[in-house]
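Novice: structure for this input, please:
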Amino acid sequence: MEYLSFELPIKELMDQYQTCSLVGEESGVDVKLACSQIEDKILEKKKEIYGNLTPWQRVQMSRHPDRPYTLDYIHGMADKGSFLELHGDRNFADDPAMIGGLITLDGQKVMILGTQKGRTTKERQYRRFGMPNPEGYRKALRLMKLAEKFNIPVVTLVDTPGAYPGLEAEERGQGEAIARNIFEMVQLKTPIFTYIIGEGASGGALGIGVGNKVYMLENTWYTVIAPESCSSILWRNWDHKEDAANALNLTPADALREKFIDGIIEEPLGGAHYDQETTYLNLKNSILQNIKAFSKFTGQELETQRQDKFIAMGQFKG
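Specialist: As a prediction, the model looks like this:
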């Protein structure tokens, strides 16, 4: 388990607990009471730290190296052996930064897609740190169109620092690909449910983020630009990333207050990586509840609801 800088007090207590347990095993001395007291302190400290996270600490949590990624959620939620990955945009290439395919959740067929990061250095390079190329967005759109054809609900999982900014991506029409996805997703006549499971930055997130319902996990962020990038633009360096995070209103609570999202998915104390199975179950239950709630909508009603939802964002009321 890796610990972030603000989690070090928890690590110290965890080390004390391990030492206490080891002493008890090796010496035969009854240390249950002492270990129990340390456990209570650990729980207290967790509640204190995770109950008062700053916006920048939420950003750090969303990037935790042990945090589950899209493929982890897919395999953690799907009925055993049901994931059928689909590849390619039928135009240029497949994009490993964008994962998609068919799964079943308790027998319910779903088209699921999302941005995928890597664990190792080699995999991070292969996945481009979760930053899709234009062919990734075009693949995502192809799969959503396929789902619409067969009236299959679409679930999108967002965890990206943004669309890939390379020269080749721009030459192949990065901006057009994202804009086309937004344009087409608004009009799809099948339900779309979007979940921010980590980072949600800029158009890279919005390219698969136009849903009938949009949710954020508790320790995620969603805004127009990463705090470091905002800091480098305004202050010419990254030293003010915490100030930028505060100013961007990027937390789930901020997004819910501004009605950019419809709800917040609770994470286990300490983050999704502390208890991944519970996190998968929470997300799966939300998906199935939404599918049931929207199953009575016609295609036209789904389209209208989605359009009204996004048109209403940012409206000024005097």
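Novice: use CA for all of it now, contacts and neighbours both
Specialist: OK.
Novice: for the chain, what's the longest strand?
Specialist: Counting by DSSP state E, the longest strand found in the chain is strand 192-201.
Novice: now show me the structure for the sequence below, then we'll compare the two:
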Amino acid sequence: MDNNYSLDFEQPLRGLIEQMEQLHQLSAENNIDLSKEIKAIEQKISDTKKSIYSNLTPWQRVQLARHPQRPYAYDYIERIFTGFQELHGDRAFRDDRAIIGGTAFLNGESVMVIAQHKGRTTREKLKHNFGSPYPEGYRKALRLMKMADRFDLPIITFVDTQGAYPGVASEERHVSEAIAVNLREMSQMGCPIISTVIGEGGSGGALGIAVANKIMILENAYYSVISPEGCAAILWKDRAKAPQAAQALKFGAAEIHELGIVDKVVAEPVGGAHADPDEAAANLKKEIEAQLEELKKLTPEERIEQRYQRFRNMGVTENDLADGKIVPINEAAS
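Specialist: As a prediction, this is how the structure comes out:
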């Protein structure tokens, strides 16, 4: 856990860590053997961690997904891939830094990496528009994906956005159309596509780079049609009710995995990905490798069909709900 920042539900843990630090300092300054007391505190810290992080509420997981020290796209790219060569621009308007992308090597194999990046410092956040892409960001992503498809390079995407930028400039340049085109074009690509929600996965802004054969999500990330605050503002006219909205949306990793929205929940270190970015990246790399090996066994036509079926089977209609049995849409239509 970052000693300079803690969430409200982490305060008991922060207090224990401060006690342990005081014991270490007291032992060093006075040359006193306090190993027994330190060991007891360490055990209590371990037990408290397990208690806190094994019983998180949906809103607490949202807070972890937004933790300022949580690894962002560049952090995972530098730990998982080698030789990342970033490419820029949509060849129509400008380079949107909210979406980054380029070629890289995964265990020596060429891949195309595309990700939403928020930025950590104030300067970086402004540069990357807090991870909220403009339409040119999605058009840049599509340009890179088409390049990958042309050369049959696997596409690896990392999703981390509250949503596409909703400002006037974004609407003037047709952000909805840009996302829609990405959905259509990604659905028809024959190369393997793997997408992972590493933090926030908000609405069409996330889906614009996530029409994939395999979709994964980190344990403390979320994937939703709307942010908790946006949902609360619509339902209760009060953004302060975001915790209730998070509970109602059921957008946590475990819930959407049970619903079949994602294929895999990737484990995070105890305390969240920011507690040990190296371990978090190692876990994610292992899962990407496993999913990619599975997809490489399929032909381009089979990948397209598999991707079509996974999205076609999401959700049900009222006519599908008979005797409590949920029937996939495509089966009901036939």
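Novice: if we can go back for a sec, mean per-residue distance, the longest strand of the first structure to the second structure?
Specialist: With mean Cα distance after the TM-score superposition for the first structure, strand 192-201 of the first structure departs from the second structure by a mean of 0.3 Å once superposed.
Novice: next secondary structure after that strand?
Specialist: Scanning forward in sequence from strand 192-201 of the first structure by DSSP states H and E, the next helix or strand is helix 202-206.
Novice: can you give the contact residues for the longest strand of the first structure?
Specialist: Contacts of strand 192-201 of the first structure with the rest of the structure, by Cα atoms under 8 Å, 6 or more residues apart in numbering, involve 59, 62-63, 69-70, 153-162, 208-217, 219-226, 287, 290.
Novice: and it, how far out from the chain middle?
Specialist: Mean-position distance between strand 192-201 of the first structure and its chain equals 4 Å (Cα atoms, centre = their mean, to the nearest Å).
Novice: so that strand aligns onto which residues of the second structure?
Specialist: Residues 193-202 of the second structure are where strand 192-201 of the first structure lands when matched by TM-score structural alignment.
Novice: so where do the helices sit in the stretch 201-318 of the first structure?
Specialist: Here the stretch 201-318 of the first structure has its helices, by DSSP state H, counting those that start in this stretch, at 202-206, 227-235, 241-248, 252-257, 276-294, 299-311.
Novice: of all the ones you listed, which lies closest to Leu188 of the first structure?
Specialist: With Cα to Cα as the criterion, Leu188 of the first structure lies closest to helix 299-311 of the helices of the stretch 201-318 of the first structure, at 6.1 Å.
Novice: with the second structure superposed, average distance for the closest one?
Specialist: With mean Cα distance after the TM-score superposition for the first structure, helix 299-311 of the first structure departs from the second structure by a mean of 0.4 Å once superposed.
Novice: can you give me the buried ones in that helix?
Specialist: Buried positions in helix 299-311 of the first structure, judged by neighbour count with 16 or more other Cα atoms under 10 Å: Gly299, Leu302, Glu303, Thr304, Gln305, Arg306, Gln307, Lys309.
Novice: what's the burial count for Asp47 of the second structure?
Specialist: The local packing of Asp47 of the second structure (other Cα atoms under 10 Å) involves 12 other residues.
Novice: state the distance from it to Leu249 of the second structure.
Specialist: Remark: distance between Asp47 of the second structure and Leu249 of the second structure (Cα to Cα, to the nearest Å) = 30 Å.
Novice: now swap in Met189 of the second structure and tell me
Specialist: Distance, Met189 of the second structure to Leu249 of the second structure, using Cα to Cα: 31 Å.
Novice: compare these two (neighbour count), which wins?
Specialist: Neighbour totals were compared for Met189 of the second structure and Leu249, and Met189 leads with 22 against 17 (other Cα under 10 Å).
Novice: correct me, but the more buried one touches Met147?
Specialist: No. Met189 of the second structure lies out of contact with Met147 (Cα atoms under 8 Å); the separation is 10.7 Å.
Novice: where do the strands of the first structure begin and end?
Specialist: Under the criterion DSSP E, the first structure contains strands at 84-85, 98-105, 108-115, 154-160, 192-201, 213-217, 221-223, 263-265.
Novice: same list (the ones you listed) but as a markdown table, adding mean neighbour count and distance to Phe316 of the first structure.
Specialist: Converted to a markdown table, the strands of the first structure look like this (neighbours: other Cα atoms under 10 Å; distance: least, Cα to Cα, whole Å):
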| stretch | mean neighbour count | distance to Phe316 of the first structure |
| --- | --- | --- |
| strand 84-85 | 13 | 43 |
| strand 98-105 | 23 | 35 |
| strand 108-115 | 25 | 32 |
| strand 154-160 | 28 | 28 |
| strand 192-201 | 27 | 24 |
| strand 213-217 | 23 | 21 |
| strand 221-223 | 27 | 19 |
| strand 263-265 | 19 | 22 |
